[in-house]
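K.L.:
how would this look folded up:
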Amino acid sequence: VSRGADLATVVRAFSYLLPSIFSVTIPMAFLLGVLLAFGRMASDSEIVALRASGVSPLRLLRPVVSLSVLTALLTFYVYAVLGPAANQAYREIIFALIVSRARNDVTPRVFNDDLIPGGTMVLYVSDIAAETGQWKDVFIHDTRNPQQPKVILARGGQLTIDKANRRVGLDLEHGVSYSFQPSTPGEVAADNFETGYFPFAYEEFFPKLPLAKGDRELTMAELSQRVRELRAQGRAKDTPRYEVEWHKKLAIPTACLVFGLLGLGLSLGSKKEARSAAFGLSIAVIFIYYVFIRLGEQAGDTGLMAPLPAVWAANVVLGAAGVILLFLNHREAAFDPLDPRHYSALLPRIRTRASSRGPAVSSARRPPTSGSTRWSSPRSGPSSCSSASWTSSTTCSRTRSRAPSSSTTTRSSARRSCTC
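P.N.:
Just a heads-up that it's a prediction; the model follows:
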């Protein structure tokens, strides 16, 4: 609006920003929906009822994964297909607004020094035709080159901007150009012309609008082509930002799958109010994810990390957290990730399992204890025990099972008679 845009142009420019917004809000909305749906089921004890009916919570993965795939495809189309075209269209609108403002800012009978940022050129026109925008009686004082300043006088002129080639200049008619050097102020070079074109450097006229397409305005095919071109030119150090953007066009849609796993794992064990817990968890997860993405993008652009691990680290970390939560909810009755008591209960189990992995002693080499049956080592072979001993063992076991009320002495003697 400050650049003279009408309401229709503002609405059109805002619509071109929607793909970039939707590429972030679609995964967020999906995560919030998963947390709300399954968090409500958990708070209403419907998950407990499913467990009691013999239904595993992992069965709930089927609808979640199906919706995750559909949401990921939609996000990919919005971010990787619509996004570059919309960003390019938005850039064209900004370019047109800057051009329109540059033409409209020239005021007749006023010394205009803001045509080029920095005030290195002063423009004066006596009048401007309302129909064509043609300038009349043009005066220009050009000090862009301090070693050779110029003064240009012309009967007519106009500002021309080539959008396709991003060129900016002045078309002047019936004029003369005076140039001199400060070292010899008495010598002036005059150049008469009927028509003349005086170009401006694009970076001078549009300092905040780059000439080439940015990485977010390129499709995946164009990004791959740009990387190949830079490597062929020996500029491999300029490729990381294009490779990072290429991986982002796949990693951000894949986040829908990660959010599905993580949302299901977080909501199954939650016993808090579904709505408040869902909003809090979704905000926390989204914040963590996009902090990971932003840090990875900066690390990849600057070369601190390779583009692949820099972009995909967030998906790997949060995806692993989702799988772990699903596993814990499958093993436990209900694992609430926000309840510290579950973590304190897990620590003794972890220590017990770690200690049980020590060197085990074979039961064949273990020394016999009193009152237990002594079996020979397998290395001694079956000849150490007679067939009568095996028969006695079978008979003793049958006798004990049929006469449970026998005395301790009888059982001890039977056990001794079965010993090899």
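K.L.:
use CA for all of it now, contacts and neighbours both
P.N.:
Will do.
K.L.:
distance between the longest strand along the chain and the chain's centre?
P.N.:
As assigned by DSSP state E, the longest strand anywhere in the chain is strand 184-200. Taking CA atoms, centre = their mean, to the nearest Å, the mean C-alpha location of strand 184-200 is offset from the chain mean by 55 Å.
K.L.:
could you pull out the helices for the protein?
P.N.:
For the chain, the helices defined by DSSP state H cover 7-43, 46-52, 61-76, 83-104, 202-205, 220-232, 240-268, 274-302, 307-331, 340-356, 387-402, 408-417.
K.L.:
Before we compare anything, build this one as well:
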Amino acid sequence: MDPVKTFDRYLLSQLTLLFGFFSLVLVSVYWVNRAALLFEELIGDGQSASVFLEFTALALPNVIRLVLPISAFTATIFVINRMSSESELVVARSMGFSPFRMMRAVVVFGLMVTVLISILNHILVPISRSELADRRQAIANNDAAKLLREGRFIHPGNGITFFVGEITDQGQLNGVYLLDASNEARQITYIANQALLVPSEEGLKLIMFEGTSQTLRTSDQRLTTTRFKDAVYDLQGLADTGRRNVRIEELSTQELITPTPWQVHHMNSSRAEFLYEGHARIAQPFLALAGAMIGFAALMLGQYSRFGFGRQIAFAIFLLIVLQLIDNAASDLARQSDKSWPVVYLSPIIGVLMAIGLLFISQGTKRSHNATETEVES
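P.N.:
Predicted structure coming up:
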């Protein structure tokens, strides 16, 4: 059996196993935090548990996308540190494996993670974001979820109080009370025997029949009462029934890289933002490769120790923070001009070059150490 291929398979299997473990742990942590916010938002708004589960499932692809690069870096650090403490790296070195040769399995592992993130970036995340936005719009358009609740005072908007005594099978509202205190200058109270909710092109309308309206002017506390046979109250903004605007995060990568003037104009985004979003989907997965390579290369610095690589791990984390700062700066620059999109690729390129440079330094350190040992022996 070829010892080279055996070592590669062993290291790759260890990296993959730990990557799966750390991904599961980190995704669970992120998911629990996200689920807590969604639970408060949805259940508090009267939605069912099935809607809550659907929303959390649709949020998972984006959470996984954010977690995978961290998991790849953490798995690499953990595996290499363990192999060093158990003298497995010493055995590999004694067999003639250089740091560059040992990193081949790490590069394959990093490319595997890069492919996973690319699938998420280009396919699953845009689809899930679009579906999540559609579901939010559907809930916003569900009049019953917001306004049609018998026997309860609800507050669909700032300063708005709404009450329905009874809802018939035909959708007629009986015993309607509506208080509009959104205007500081006056408060209007509507009381009607019957009412109907009617969607229109301008938004949702509440048509009230056989009732009274009381207007209280706050400046002098003057109250005016008016009886009406029918009155219309505009609920636009309280329950939006219009079509939602598609965001650029929901578009395909091809549409982002080659945006049309119509898309740029109607989506209230600049061409630079389109190009940044599209090229970021291509470039950012390679940060997982760069992170894994940096984690491995940083631990190759210095001498092997059974006590681990505390300083090297700290140095690797520092380099990862620097890489993230570079990525943030490049993102800001790319959004400013539609000709600056190439800077999006700087952070993964710099990360890979950092790892290669660390490996060269590691090889030089090893040669210097070996030469010193030879002189001492002679």
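K.L.:
Superposing both, give me the TM-score.
P.N.:
In this superposition the chains share a TM-score of 0.64, using TM-score structural alignment, normalised by the length of structure 2; 316 aligned residues with a CA RMSD of 4.6 Å.
K.L.:
looking at the helices of structure 1, which is buried most?
P.N.:
helix 240-268 (a mean of 25; mean count of other CA atoms under 10 Å).
K.L.:
Where does it end up in structure 2?
P.N.:
Helix 240-268 of structure 1 corresponds to residues 272-300 of structure 2 when matched by TM-score structural alignment.
K.L.:
if we can go back for a sec, residue 121 of structure 1: which of the helices of structure 1 is closest?
P.N.:
Minimum separation from residue 121 of structure 1 across the helices of structure 1 (CA to CA) falls at helix 202-205, 11.0 Å.
K.L.:
correct me, but residue 417 of structure 1 touches residue 392?
P.N.:
Yes. Counting by CA atoms under 8 Å, residue 417 of structure 1 touches residue 392, with 6.9 Å between them.
K.L.:
could you redo the helices of structure 1 as a markdown table and give each row distance to residue 189 of structure 1?
P.N.:
Converted to a markdown table, those look like this (distance: least, CA to CA, whole Å):
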| stretch | distance to residue 189 of structure 1 |
| --- | --- |
| helix 7-43 | 47 |
| helix 46-52 | 90 |
| helix 61-76 | 61 |
| helix 83-104 | 30 |
| helix 202-205 | 26 |
| helix 220-232 | 44 |
| helix 240-268 | 48 |
| helix 274-302 | 49 |
| helix 307-331 | 56 |
| helix 340-356 | 85 |
| helix 387-402 | 125 |
| helix 408-417 | 127 |
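K.L.:
Give me the nearest residue to residue 336 of structure 1, chain neighbours excluded.
P.N.:
residue 269 (4.1 Å; CA to CA, 6 or more residues apart in numbering).
K.L.:
picking up where we left off before, can you name every helix or strand that the longest strand of structure 1 contacts?
P.N.:
Here strand 184-200 of structure 1 touches strand 167-181, going by 3 or more CA pairs under 8 Å, 6 or more residues apart in numbering; DSSP states H and E.
K.L.:
Only the buried residues of the strand it packs on, if you could.
P.N.:
By neighbour count on 16 or more other CA atoms under 10 Å, the buried set for strand 167-181 of structure 1 is 168-169, 171-173, 175-180.
K.L.:
What is it packed up against?
P.N.:
strand 150-162, strand 184-200, helix 202-205.
K.L.:
The same query, at a cut-off of 7 Å, please.
P.N.:
The contact analysis (3 or more CA pairs under 7 Å, 6 or more residues apart in numbering; DSSP states H and E) places strand 167-181 of structure 1 against strand 150-162, strand 184-200.
K.L.:
just how off-centre is that strand within its chain?
P.N.:
On CA atoms, centre = their mean, the centre of strand 167-181 of structure 1 falls 50 Å from that of its chain.
K.L.:
Name the surrounding residues that touch that strand.
P.N.:
147-162, 187-200, 202 (CA atoms under 7 Å, 6 or more residues apart in numbering).
K.L.:
same question, stretch 97-109 of structure 1
P.N.:
3-5, 112, 115, 124-128, 159.
K.L.:
same thing with stretch 153-171 of structure 2?
P.N.:
146, 149-152, 173-182, 238.
K.L.:
Of all pairs in the residues you listed, which one is the farthest apart?
P.N.:
174 and 182 (24.0 Å).
K.L.:
and the two? which has more neighbours close in?
P.N.:
residue 174 (20 against 14; other CA atoms under 10 Å).
K.L.:
With residue 296 of structure 2 as the reference, measure out to residue 327 of structure 2.
P.N.:
Applying CA to CA, to the nearest Å, the value for residue 327 of structure 2 to residue 296 of structure 2 is 21 Å.
K.L.:
again with residue 193 of structure 2
P.N.:
In terms of CA to CA, residue 193 of structure 2 sits 74 Å off from residue 296 of structure 2.
K.L.:
same thing with residue 248 of structure 2?
P.N.:
Relative to residue 296 of structure 2, residue 248 of structure 2 is positioned 36 Å away (CA to CA).
K.L.:
Ok, residue 335 of structure 2 next?
P.N.:
Distance of residue 335 of structure 2 to residue 296 of structure 2, computed by CA to CA: 33 Å.
K.L.:
same deal with residue 259 of structure 2?
P.N.:
For residue 259 of structure 2, the distance to residue 296 of structure 2 - CA to CA - is 39 Å.
K.L.:
go on, residue 332 of structure 2?
P.N.:
Separation of residue 332 of structure 2 from residue 296 of structure 2 (CA to CA): 29 Å.
K.L.:
cool, and residue 98 of structure 2?
P.N.:
According to CA to CA, residue 98 of structure 2 and residue 296 of structure 2 sit 13 Å apart.
K.L.:
quick one on the thing from earlier: which two in the contacts of stretch 97-109 of structure 1 are spaced the farthest apart?
P.N.:
Once CA to CA is applied, these give 5 and 126 as the farthest pair, at 26.5 Å.
K.L.:
what's in contact with stretch 338-348 of structure 2?
P.N.:
The contact list for stretch 338-348 of structure 2, computed with CA under 7 Å, 6+ apart, reads 271-272, 275-276, 279-280, 283, 286-287, 290, 323, 326-327, 330-331, 333-334.
K.L.:
make it 10 Å
P.N.:
Contacts to stretch 338-348 of structure 2, defined as CA atoms under 10 Å, 6 or more residues apart in numbering, come from residues 257, 270-291, 322-335, 353-354.
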